[in-house]
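Pasting the sequence and the predicted coordinates here, then a few questions.
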Amino acid sequence: MNNFYDENGSIIDTHEYETIEQQIADKFISQDAIVLELGGRYGVVATCINKRLADTRHHFVVEPDESVFAKMCDNLSSHRCNPHVFNGIISNKPLYFQPGGLASRTRETACSCDSFIVPNKTLNQIIEETGLKFDTLVADCEGCLEGFIDDNINYLDKFKLITYESDFRSECDYEKIERILKEHNFECIHPGGHSVWKRQPPSLPTPQPIPPKKKLLSFLRTR
């Protein structure tokens, strides 16, 4: 079995690293899914997802951290995975990337001298370039989910399944996200810090009872 390596060449213990995310991918990602993954890091979860898919190209992995992107691609290749990959972010506007190891994230403004603007593409650009009509969203992007949903609120109804980690709560309004998901007929089927939401079919209106037919009365006319 091939190992996964970090940017320093150290072996990643996949029995300790992102184990919950791996379990969720194995349990909830369907074989016919078309997956958009926000935050690929070392490619551990991306490998779990890609191995499940009947078509390995029905998978797009986004990773903004240029210091780990090449190693993510190496790990995916060594495990014979073949997703689309993008070293940047999906956003309607450029954002700053704040390096911080596993806590790296994007912000609207630079907060330190090592912040830099990361390449961005819109969701529509990604769809046009790949032809993929995503129906599954996997988000482990250190607080980026609120911005993604704000940008792509009109696409939500095209997702069948959304799973995300509720990290960086001071920077991401997860109560707002849950409210929006419920408004779009999503139901939480796996609660917790790593939650899974499945979109339910719209409720049909309650059928109204059909009034009984009036009996036709015939009257005899006497002369």
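Arrived safely, thanks for sending.

Going by C-alpha atoms from here, please, whenever you check contacts or count neighbours.
OK.

after the longest helix seen in the chain comes which helix or strand?
In the chain, taking DSSP state H as the definition, the longest helix is helix 66-78. Scanning forward in sequence from helix 66-78 by DSSP states H and E, the next helix or strand is strand 84-86.

Can you name the next helix or strand after that following strand?
Next helix or strand after strand 84-86 toward the C-terminus (DSSP H and E): strand 89-90.

thinking again about what came up before, and the longest helix of the chain, what does it pack against?
Here helix 66-78 touches helix 44-52, going by 3 or more CA pairs under 8 Å, 6 or more residues apart in numbering; DSSP states H and E.

Any buried residues in whichever helix or strand comes after the helix it packs on, and which?
Using DSSP H and E, the next helix or strand after helix 44-52 towards the C-terminus is strand 59-62. By neighbour count with 16 or more other CA atoms under 10 Å, strand 59-62 contains the buried residues 59-62.

what about versus this one:
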Amino acid sequence: MPDLTPELLLHGYSMGIFPMAEHRDDPDIFWVDPRLRGVFPLDGFHISRSLARAMRRTGFTVSINSAFADVVTGCADREETWINAEIFALYQALHQGGAAHSLELWEGDALVGGVYGVTLGAAFFGESMFSRRDNASKIALACLVDRLKRGGFTLFDTQFLTPHLASLGAVEIPRDAYHKRLEAALELNADFNSPSPATPQEVVQRMTQMS
């Protein structure tokens, strides 16, 4: 693989592939194009009664793009991670260029959860998330789905389907179907930054009214 640059990375996303490393100390990066792709239907987020109750009662606050590097660090802070030093630097460069974004969850001044990803057209490519409190990752995802819907996005790519994501409404689709959805999303415009900030309470109210 040629040396990765932010521009080459975005080109890869536009073709439906994304980079990974085997582990944090592995200098080699490879492209991935799964046969089955995880996606989150933006009208299909599953909010259980317990999650809805937690969101109504939570004291967590939400911010956007205020601690991108800390979110990526939080995502890499686990026993096994594909985020090596080069990948960290590349996404930091994409963030500085306006193509990578983070959503943060705070408990007072403490960062307790978050998610980050890349945007192209009306596609959001979710990269990773982390949680340091009960329900933090679920609440962060709910707030992210709400933001993507209000920002005009049509595709939320989760790359792979995990049991955690499946429990919240994510599904798998074949590679060909994913590429068709991606092509359509790249023809559209969306804005991650424009929606006004929403609290977990506002998000759960919108989601439960629609269900």
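Structure's in. What do you need? Because the structure is a prediction, the values reported are computed rather than measured.

Superposed, what's their TM-score?
TM-score of the superposed chains, computed with TM-score structural alignment, normalised by the length of the second structure, equals 0.29; 102 aligned residues with a CA RMSD of 5.5 Å.

picking that back up, buried ones in the longest helix of the first structure?
68-76.

Serialize these to a markdown table and add fields for distance to K182 of the first structure.
A markdown table is the format used below for the buried residues of helix 66-78 of the first structure (distance: CA to CA, whole Å):
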| residue | distance to K182 of the first structure |
| --- | --- |
| V68 | 35 |
| F69 | 34 |
| A70 | 37 |
| K71 | 37 |
| M72 | 34 |
| C73 | 35 |
| D74 | 38 |
| N75 | 36 |
| L76 | 34 |
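
Just give me the closest of those to R52 of the first structure.
Using CA to CA, L76 is the member of these that sits closest to R52 of the first structure, with 13.7 Å.

isn't the closest one right next to C48, touching?
No. In this structure L76 of the first structure lies outside contact range of C48 using CA atoms under 8 Å: 10.1 Å.

about what we covered before: out of the buried residues of strand 59-62 of the first structure, which one sits closest to D150 of the first structure?
Of all the buried residues of strand 59-62 of the first structure, V62 has the smallest distance to D150 of the first structure: 17.8 Å, by CA to CA.

that older thread, spatially, which two of the buried residues of strand 59-62 of the first structure are the most separated?
H59 and V62 (10.0 Å).

Overlap in contacts, those two.
Here H59 of the first structure and V62 have 36-37 as joint contacts, going by CA atoms under 8 Å, 6 or more residues apart in numbering.

Next secondary structure after the strand or helix carrying K176 of the first structure?
Using DSSP H and E, K176 of the first structure maps to helix 174-183. Later in the chain than helix 174-183 of the first structure, the nearest helix or strand by DSSP H and E is strand 186-190.

helices or strands next to that following strand in the packing?
Secondary-structure packing of strand 186-190 of the first structure (3+ CA pairs under 8 Å, 6+ apart): strand 194-199.

and the direction of the strand it packs on versus that of strand 186-190, what angle?
140 degrees (axes from the mean of the first three to the mean of the last three CA atoms, to 10 degrees).

Buried residues in strand 194-199 of the first structure, which are they?
Within strand 194-199 of the first structure, the residues that count as buried by 16+ other CA under 10 Å are 194-199.

Pick out whichever of those residues sits closest to Q23 of the first structure.
Among these, H194 lies closest to Q23 of the first structure (CA to CA), at 10.5 Å.

what's near enough to touch that closest one?
Contact partners of H194 of the first structure, counting by CA under 8 Å, 6+ apart, are 20-21, 163-166.

Out of those, who's the most crowded?
Neighbour counts for these peak at T163, which has 25 neighbours (criterion: other CA atoms under 10 Å).

my read: that one touches I177, true?
No. With contact defined as CA under 8 Å, T163 of the first structure does not reach I177; the gap is 11.8 Å.

Run the angle between the longest helix of the first structure and helix 44-52 for me.
Here helix 66-78 of the first structure runs at an angle of 30 degrees relative to helix 44-52 (the same axes, to 10 degrees).

Assumed F124 of the second structure was part of a strand.
Yes. Remark: F124 of the second structure belongs to a strand, assigned using DSSP: H, G, I helix; E, B strand; the rest coil.

How about the contacts made by the residue lying closest to L123 of the first structure once chain neighbours are set aside?
Closest residue to L123 of the first structure apart from its sequence neighbours, by CA to CA, 6 or more residues apart in numbering: I90 at 6.0 Å. Residues counted as contacts of I90 of the first structure (CA under 8 Å, 6+ apart) are 62, 120-123, 148.

For C188 of the first structure, state which of those residues is nearest.
Ranked by distance to C188 of the first structure (CA to CA), the contacts of I90 of the first structure are led by F148 at 19.0 Å.

What residues sit buried inside the helix or strand the closest one falls within?
Assessed by DSSP H and E, F148 of the first structure sits inside helix 145-151. For helix 145-151 of the first structure, burial by neighbour count (16+ other CA under 10 Å) applies to 145, 148-149, 151.
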